[in-house]
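[1] With the sequence up front, the predicted model follows.
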Amino acid sequence: MDAIDQSASDIHFQPQQEFVEVHLRIQGQRIHYKEIPTAKYKLILAYFKYTGKLDIGESRLPQQGVISYKQADLLYTLRISTLPTNNTESLSIRILPQESTQSLHELFLFPNQFSQVKKWLNNKTGVILLTGPTGSGKTTTLYAMLKSFINEYNYHTITLEDPIEKNLENALQVQINQSSGLTYQAGLKAVLRHDPDIIMVGEIRDKATAEFVFHAAYTGHLVLTTLHAKDTHGTILRLLDMGIKKLDLQQNLIAIASLELLPLKLQKFNKQRAAIIERLEGQTLSCALTQPKLTHTTDDFQKLRRKAFAYGYISEESCY
């Protein structure tokens, strides 16, 4: 598969009137790959819907599925998604390598940020929140954090994911299945009965999930999770908007990290990206919780990008 050879994270099939455009997302950039005839696309769509156990006859509703794929003795999970469009369906495929999970040390561009995240993991209870847009590395960082826990301590770790993106050794991974009734809320209730030390919730999507996350922290668990938000201060506003009380945030929130992935230009890092983070913790987090509506003017990402450019890690184009 050319997409894997080019280290693409996603494949997008975008139907037009007379043909279908195929795009690859490589290092966060969406790149036009080629165009294929509509008749050929229909065969590809039918194949992926069949192998992903989707309803081939259903074209009016969005559908999701997962396929295992092997290339050059390496295992990948293909997360497929269809979306109804005018007279047809679009198809999106997320490519998830299964063979390895990056360590925290490999993931972060700057060692001091790696060291700070490691300190967060020493907490026995509380909530660590990772934020950022789709494709910013939130889930990859979550897996790296859990891997670090599991390798160093004999902690009972349970994850709730929709879907499970990578297999994680020595952890119990629970696949959310809305159609069968296994929602995040039902899963979290069951997880708490299994006496975990660490809980990973794939994503806070609604008020009920947010409430359970902070309830789990109150009852003596360390919870790692993600939330879609523009930045760290925006995360606080989103949680307050979901109905989470400021007192709960003050009592349980350990840190918020907003992630951004930078494409590395050095030859030895070919086709790799590394994370930089804007973080709220300690006193800065306390101040942000006290005045959550205060305008956030410091662009930490811009400072970090300039630092990365000065060290020669990224191109000038990636600096802005």
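    Yep, it's here.

[2] CA only for contacts and neighbour counts going forward, please
    Noted.

[3] so where does residue 10 fall, helix or strand?
    Element membership for residue 10 (DSSP states H and E) is strand 8-15.

[4] Can you name every helix or strand that that strand contacts?
    If you count contacts as 3 or more CA pairs under 8 Å, 6 or more residues apart in numbering; DSSP states H and E, strand 8-15 packs onto helix 2-5, strand 19-26, strand 88-97.

[5] please redo it, this time with the cut-off set to 6 Å
    Counting contacts by 3 or more CA pairs under 6 Å, 6 or more residues apart in numbering; DSSP states H and E, strand 8-15 is packed against strand 19-26, strand 88-97.

[6] And the last one, what does it pack against?
    For strand 88-97, the contact count by 3+ CA pairs under 6 Å, 6+ apart identifies strand 8-15, strand 74-85 as packing neighbours.

[7] Pull out the buried residues from it.
    Residues of strand 88-97 classed as buried: 89, 90, 91, 92, 93, 94, 95, 96, 97 (neighbour count, 16 or more other CA atoms under 10 Å).

[8] ok, the second one touching residue 81?
    Translated: residue 90. No - contact criterion CA atoms under 6 Å: residue 90 and residue 81 do not qualify, at 8.3 Å.

[9] Please enumerate residues in contact with the strand holding residue 10?
    If you take CA atoms under 6 Å, 6 or more residues apart in numbering as the criterion, strand 8-15 is touched by 20-26, 90-95.

[10] also this one, for the comparison:
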Amino acid sequence: MMSVLIIKRTSYMNTSINSPDISPPAFVDEMIDSSYRIGASDIHIDPRKDTILIRFRVDGVLERYREIPAVMLPELVARVKVLAGLRTDVHMTPHDGRFCIERGEYSCDVRVSILPTQFGENIVLRLLPKAGRNDSLEALGFSHEHIALIREVVARPQGMILVTGPTGAGKTSTQYGLVSETDPTSQVVITLEDPIEYALSDVRQVAIREKYSLTFPTGLRSILRQDPDVIMVGEMRDTETARIAVNAALTGHLLISTLHTNTALDTIPRLIDMGIEPYLIASTLTLIIGQRLARRVCDRCGGRVGEVGGSAGQKACEACLGKGYRGRIIISEVIPIDEKMRSYILRKISRDDMEKYVRSIGVPSLRDDGFVKADRGLTTVEEVLRVI
């Protein structure tokens, strides 16, 4: 059973960590509350030789929160382990856990990862808000043209849609966005995730449990016996999973998954390297979505960093805390697999020739999509160049 942390509103921001007015548990509570309120996705508690550096990842960028004495580490680690239901007497092995925070106006799941390092146990907390999340294709930032193409492919009864990009590119959010385009009331929609990040209405969500032999391959085989219409596989991690997924798409199912690749077109040689025959790729692959996440220009101050309304001397924008950015937007490359592309895959045409073809039919590159969004004021050229 997952622990629930009830946070009371008490500010310790101007209080020394060594003050008798604050305990390590209270400091942890305040840290989590502060991170949530500024929209952080992760908290990094990084032990150094003499201090502990605490940073928040906000819109993909690490920001310093506090630096506290290293002597506080054991009590901070113990507090997090107790919340996550982990053993407090084991310090030399990695730990993973989870707990929930409740704070009146918000509720949030927290995923815990603890890793022993040379200066002590390093903690990363991933914040997963339960409410206020919008994974619609529009909210994620896909262009109207990309949304129309995606919806046309999702409406097909079978095929394989792959979302690609490096870690932190927002692939899971896009998967959820694709699932939201299906109709779980008239279809059987099942997901296989490691872990389940957000609850989806009317969708059967299955979490990987390797301890109980529930892996991606075994889970996917079981799902295929559940009479599914749509299957979402969190990630194609190995050849066995990829082969089962391709077979699922070949036998009348819509299969949605992800691959770690640098570009959308790298997906095809990656699948071949995983042992998938070109004829199977050509028969099943229907759409590739390559993507990155760029910071979105603040919708309140318009990116005029440190100002509200742009007038000199005014206080920093409260919405973005003077950074000029608030939230993130997807920069995407959406490649349909048409008959020409299928013939290229079957004939093992080079990636460069495939790229020439997709550009010739009007598919914009990641950078092109980013520059268009920068021109519209949704992000900046600097952000586009930073993430691509």
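    Perfect, I can see it now. Keep in mind that this is a model prediction, so the values were computed, not measured.

[11] For the two chains, what TM-score is obtained?
    A TM-score of 0.92 describes the superposed chains when it is computed by TM-score structural alignment, normalised by the length of structure 1; 319 aligned residues with a CA RMSD of 2.1 Å.

[12] For residue 142 of structure 1, give its distance to residue 205 of structure 1.
    Relative to residue 205 of structure 1, residue 142 of structure 1 is positioned 16 Å away (CA to CA, to the nearest Å).

[13] In terms of neighbours, single out the busier of the two.
    A direct count of neighbours by other CA atoms under 10 Å for residue 142 of structure 1 and residue 205 places residue 142 higher, at 21 against 13.

[14] Now which residue in structure 2 aligns to the more buried one?
    Here residue 142 of structure 1 is matched to residue 175 in structure 2, going by TM-score structural alignment.

[15] Next secondary structure element downstream of whichever strand or helix holds its match?
    Using DSSP H and E, residue 175 of structure 2 sits in helix 171-180. The C-terminal neighbour of helix 171-180 of structure 2 among helices and strands, as given by DSSP H and E, is strand 189-193.

[16] what span of structure 1 lines up against that following strand?
    Alignment of strand 189-193 of structure 2 against structure 1: residues 157-161, by TM-score structural alignment.

[17] distance from the matching stretch to structure 2 after superposition?
    Compared with structure 2 after fitting, stretch 157-161 of structure 1 deviates on average by 0.7 Å (mean CA distance after the TM-score superposition for structure 1).

[18] Identify the residues contacting that stretch?
    171, 172, 173, 174, 175, 176, 196, 198, 199, 200, 201, 202.

[19] residues contacting the second one?
    Taking CA under 6 Å, 6+ apart, we find residue 172 of structure 1 in contact with residue 158.

[20] which residue lines up with it in structure 2?
    In structure 2, residue 172 of structure 1 lands on residue 204 (TM-score structural alignment).

[21] Then residue 77 of structure 1?
    Alignment note (TM-score structural alignment): residue 77 of structure 1 maps to residue 109 of structure 2.

[22] can you pull out the strands in structure 2?
    In structure 2, the strands defined using DSSP state E lie at 3-6, 40-47, 51-58, 61-69, 95-102, 107-117, 120-129, 159-164, 189-193, 204-207, 230-233, 254-259, 285-297, 325-336.

[23] List just the one of those strands that sits closest to residue 139 of structure 2.
    With respect to residue 139 of structure 2, and counting by CA to CA, the nearest of the strands of structure 2 is strand 325-336 at 8.3 Å.

[24] ok, the residue mapped onto residue 309 of structure 1 from structure 2 - contacts?
    Aligned by TM-score structural alignment, residue 309 of structure 1 pairs with residue 374 of structure 2. Taking CA under 6 Å, 6+ apart, we find residue 374 of structure 2 in contact with 380, 381.

[25] So which residue is smack in the middle of structure 1?
    Among the residues of structure 1, the one closest to the centroid is residue 139, at 3.1 Å (CA atoms, centre = their mean).

[26] Could you report the distance from that one to residue 196 of structure 1?
    From residue 139 of structure 1 to residue 196 of structure 1 the distance is 20 Å (CA to CA).

[27] Please apply the same query to residue 97 of structure 1.
    To residue 196 of structure 1, residue 97 of structure 1 is 27 Å away according to CA to CA.

[28] same check, this time on residue 180 of structure 1
    Residue 180 of structure 1 sits at a distance of 24 Å from residue 196 of structure 1 (criterion: CA to CA).

[29] With neighbour numbers in mind, choose between those two.
    residue 196 (18 against 7).

[30] Under the alignment, what does that one map to in structure 2?
    Taking TM-score structural alignment, the alignment pairs residue 196 of structure 1 with residue 228 from structure 2.

[31] now do residue 122 of structure 1
    If you follow residue 122 of structure 1 across to structure 2 using TM-score structural alignment, you land on residue 155.

[32] what's the helix holding residue 175 of structure 2 in contact with?
    135, 136, 137.

[33] sorry, back to before: relative to structure 2, what is the average displacement of the strand holding residue 10 of structure 1?
    Compared with structure 2, strand 8-15 of structure 1 is 1.1 Å away on average (mean CA distance after the TM-score superposition for structure 1).

[34] For that strand, grab the matching residue range in structure 2.
    Under the criterion TM-score structural alignment, strand 8-15 of structure 1 matches residues 40-47.

[35] For residue 335 of structure 2, which residues are in contact?
    Residues in contact with residue 335 of structure 2 (CA under 6 Å, 6+ apart) are 287, 288.

[36] Distance of the counterpart of it in structure 1 relative to residue 231 of structure 1?
    In structure 1, the residue paired with residue 335 of structure 2 is residue 280, using TM-score structural alignment. Distance, residue 280 of structure 1 to residue 231 of structure 1, by CA to CA: 10 Å.

[37] Check residue 116 of structure 1 too.
    Residue 116 of structure 1 is 18 Å from residue 231 of structure 1, by CA to CA.

[38] the more surrounded of those two?
    Set residue 116 of structure 1 next to residue 231 and count neighbours by other CA under 10 Å: residue 231 wins out with 22 against 12.
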